[in-house]
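Q: Any chance you can model this:
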Amino acid sequence: MTNSPVTRPTRDLSIDQQQALRTAATRLQTDFRDTFGTETIERFLHSSYDEFAGRATVPNFLPLLAERFARQRLKALARVEGKVTDGKPTVLFLCTHNAGRSQMALGYFTHLAGDNAVAWSGGSEPGNEVNPAAIEAMAEVGIDITGEFPKPWTDEIVQAADIVITMGCGDACPIFPGKRYEEWTLADPAGQDLDTVRPIRDEIEERVRRLLAELDVTAEVR
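A: You can find the predicted model right below:
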């Protein structure tokens, strides 16, 4: 297979968006050319674009979101197919909108585990933006989650996870036989003010620290 840029027709896209997608494809092909062929990379990029196209509030950001999500999915697929064997524990945090609880859990896990473990997050019904109160609450403890965005879960992401932590998505959460699941019963911060979100944030921190200890991942003392 060649590593040519994506050539799939892109209707209803501006010239700038089409160019941004071609640039994203080139970057992904450069980073994953030793792991996947162009066809797989192209399929993941465009299906990722489609995931956000119907609910994006800022269309110009769509190619960037698609690239970031495609990158995450390709990394997950590499783990599923045994092309990455670093032995790092991999955790997936799931809630309904991927806007509050799962984003705070991801923020804490990534902040505390550093490069010693892998974590992703997703939602059964992804929202349009991360909860501003959750962002503010995390900023108070020195963790910046402004770069995150609500996204769905996909089969390869669930399959790549060693542990799936669910937070209120109920029957909508994906179930794969043989996968370890754990339900964290937490209040939903959606529509709540900062004072209400703070105790939810603190409970999430406690749970993440316990999980890291169980996984024997050294957490930085904060």
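Q: C-alpha only now, for contacts and for neighbours.
A: Noted.
Q: Tell me how many other residues crowd Asp50.
A: 13 (other Cα atoms under 10 Å).
Q: Checking it next. Helix, strand or coil?
A: helix (DSSP: H, G, I helix; E, B strand; the rest coil).
Q: Where does Phe93 fall, secondary structure wise?
A: Phe93 belongs to strand 90-95 when assigned by DSSP states H and E.
Q: Let me fix that, I meant to ask about Ile165.
A: strand 163-167.
Q: What is the next helix-or-strand element following that strand packed up against?
A: Moving toward the C-terminus from strand 163-167, the next helix or strand (DSSP H and E) is strand 180-183. Counting contacts by 3 or more Cα pairs under 8 Å, 6 or more residues apart in numbering; DSSP states H and E, strand 180-183 packs against strand 163-167.
Q: Another sequence for comparison is provided below:
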Amino acid sequence: MSRTLSHAEIKEAFRRFAEVRPEPEGELVHTNAYTLLVAVALSAQATDKGVNKATAGLFPVADTPEKMLALGEAGLIEHIRTIGLYRNKAKNVIRLSRILVEEHGGEVPSSRAALAALPGVGRKTANVVLNMWWRLPAQAVDTHVFRVANRTGLAPGKDVLAVERMLEDVLPAEYALHAHHWLILHGRYVCKARKPDCGACVIRDLCQYDEKTPGAEEQAA
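A: You can find the predicted model right below:
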């Protein structure tokens, strides 16, 4: 496990992330809290690009839980069959839509516990909704965040919950809102799983990863 960076190093790392992307945004297309919730639930074991392609036709006809229930499970499947695990996801979306209507007046709750209690919505999905819609400094730890946090030493942890709690403990308050987006985007495009692009990394000198790939200057040397 990587050495945990010092508070000064962590602050400097996020200062650099903020300098590169002052206002990072999630890549799932949505129009309201409900479509965000559905999009994130559909994105499990699927790419954001694949989800966006499927929801481009879905959300114009079902952007509320009431409309989704009217569409029905079979109708929903027709829109999302290109997404992995689509049958199980369709069941969960219909079930969570019914619960939203029956127990929450058709509104998406702003409570992590209430969100996580919905079918197909785990802690990570709840944190994404809390962060992206309700603008709360919740840290959604997906595979990218988990990898970057451990590999760099920003917030090492043996599991996603440990990483989430470590991030909450070490993040400077001014960077907490956007932190998980910076880490997701860094993991998706720079600190990739198989071959990280260390030459393009803005925190390379702070990172604790032992197997850094060479940058262009090193390759030319």
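Q: Report the TM-score for the pair.
A: TM-score for the superposed pair, counting by TM-score structural alignment, normalised by the length of the second structure: 0.26. Supporting figures: 103 aligned residues with a Cα RMSD of 5.8 Å.
Q: follow-up on the earlier one: the strand holding Ile165 of the first structure to strand 90-95, inter-axis angle?
A: Relative orientation of strand 163-167 of the first structure versus strand 90-95 (axes from the mean of the first three to the mean of the last three Cα atoms, to 10 degrees): 20 degrees.
Q: the helices in the first structure, which residues?
A: All helices of the first structure, identified by DSSP state H, fall at 15-32, 38-53, 62-80, 101-113, 132-140, 155-160, 194-214.
Q: again, but for the second structure
A: For the second structure, the helices defined by DSSP H occupy 7-20, 33-42, 48-58, 65-80, 86-104, 112-116, 123-132, 143-152, 160-170, 179-189, 216-220.
Q: would CSV of the ones you listed with mean neighbour count be doable?
A: Output for the helices of the second structure, formatted as CSV (neighbours: other Cα atoms under 10 Å):
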stretch, mean neighbour count
helix 7-20, 16
helix 33-42, 23
helix 48-58, 18
helix 65-80, 17
helix 86-104, 19
helix 112-116, 17
helix 123-132, 23
helix 143-152, 22
helix 160-170, 18
helix 179-189, 22
helix 216-220, 9
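Q: tell me the angle of the strand holding Phe93 of the first structure relative to helix 101-113?
A: Going by the same axes, to 10 degrees, strand 90-95 of the first structure is angled at 150 degrees with respect to helix 101-113.
Q: what packs against strand 90-95 of the first structure?
A: Short answer (3+ Cα pairs under 8 Å, 6+ apart): strand 90-95 of the first structure packs on helix 101-113, strand 118-123, helix 155-160, strand 163-167.
Q: Recalculate using a threshold of 6 Å.
A: Secondary-structure packing of strand 90-95 of the first structure (3 or more Cα pairs under 6 Å, 6 or more residues apart in numbering; DSSP states H and E): helix 101-113, strand 118-123, strand 163-167.
Q: quick one: the second one to helix 101-113, angle?
A: Same thing as strand 118-123 of the first structure. Using the same axes, to 10 degrees, strand 118-123 of the first structure lies at 170 degrees relative to helix 101-113.
Q: for the shortest one, same thing?
A: Following the same axes, to 10 degrees, one obtains 140 degrees for the angle between strand 163-167 of the first structure and helix 101-113.
Q: now strand 163-167 of the first structure against helix 194-214, angle please.
A: Using the same axes, to 10 degrees: strand 163-167 of the first structure against helix 194-214 is 160 degrees.
Q: Run through the neighbouring helices and strands of strand 163-167 of the first structure.
A: Using 3+ Cα pairs under 6 Å, 6+ apart: strand 163-167 of the first structure touches strand 90-95, strand 180-183.
Q: Could you say which of these is packed most deeply?
A: Most buried of those by mean neighbour count (mean count of other Cα atoms under 10 Å) is strand 90-95; its value is a mean of 26.
Q: For Asp31 of the first structure, the count of nearby residues, please.
A: Counted with other Cα under 10 Å, Asp31 of the first structure comes out at 12.
Q: is it possible to export the helices and strands packed on strand 163-167 of the first structure to a markdown table including distance to Gln159 of the first structure?
A: Output for these, formatted as a markdown table (distance: least, Cα to Cα, whole Å):
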| stretch | distance to Gln159 of the first structure |
| --- | --- |
| strand 90-95 | 10 |
| strand 180-183 | 11 |
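Q: To Ile135 of the first structure, which of these lies closest?
A: strand 90-95 (16.2 Å; Cα to Cα).
Q: got the angle for that closest one vs helix 62-80?
A: Using the same axes, to 10 degrees: strand 90-95 of the first structure against helix 62-80 is 130 degrees.
Q: ok so, going back, what about the helices and strands packed on strand 90-95 of the first structure, which gets the closest to Glu156 of the first structure?
A: strand 118-123 (11.8 Å).
Q: From Ala220 of the second structure, how far out is Asn92 of the second structure?
A: Separation of Asn92 of the second structure from Ala220 of the second structure (Cα to Cα, to the nearest Å) stands at 52 Å.
Q: likewise Leu76 of the second structure?
A: Per Cα to Cα, Leu76 of the second structure is found 53 Å from Ala220 of the second structure.
Q: And Ala70 of the second structure, by the same measure?
A: 61 Å.
Q: now His79 of the second structure
A: As defined by Cα to Cα, His79 of the second structure lies at a distance of 49 Å from Ala220 of the second structure.
Q: State the distance from the residue nearest to Arg123 of the second structure when sequence neighbours are not counted to Arg151 of the second structure.
A: Counting by Cα to Cα, 6 or more residues apart in numbering, Ala116 is the residue found nearest to Arg123 of the second structure once chain neighbours are left out, at 5.5 Å. Ala116 of the second structure sits 28 Å away from Arg151 of the second structure, taking Cα to Cα as the criterion.
Q: And Ala114 of the second structure, by the same measure?
A: In this view, Ala114 of the second structure and Arg151 of the second structure are 32 Å apart by Cα to Cα.
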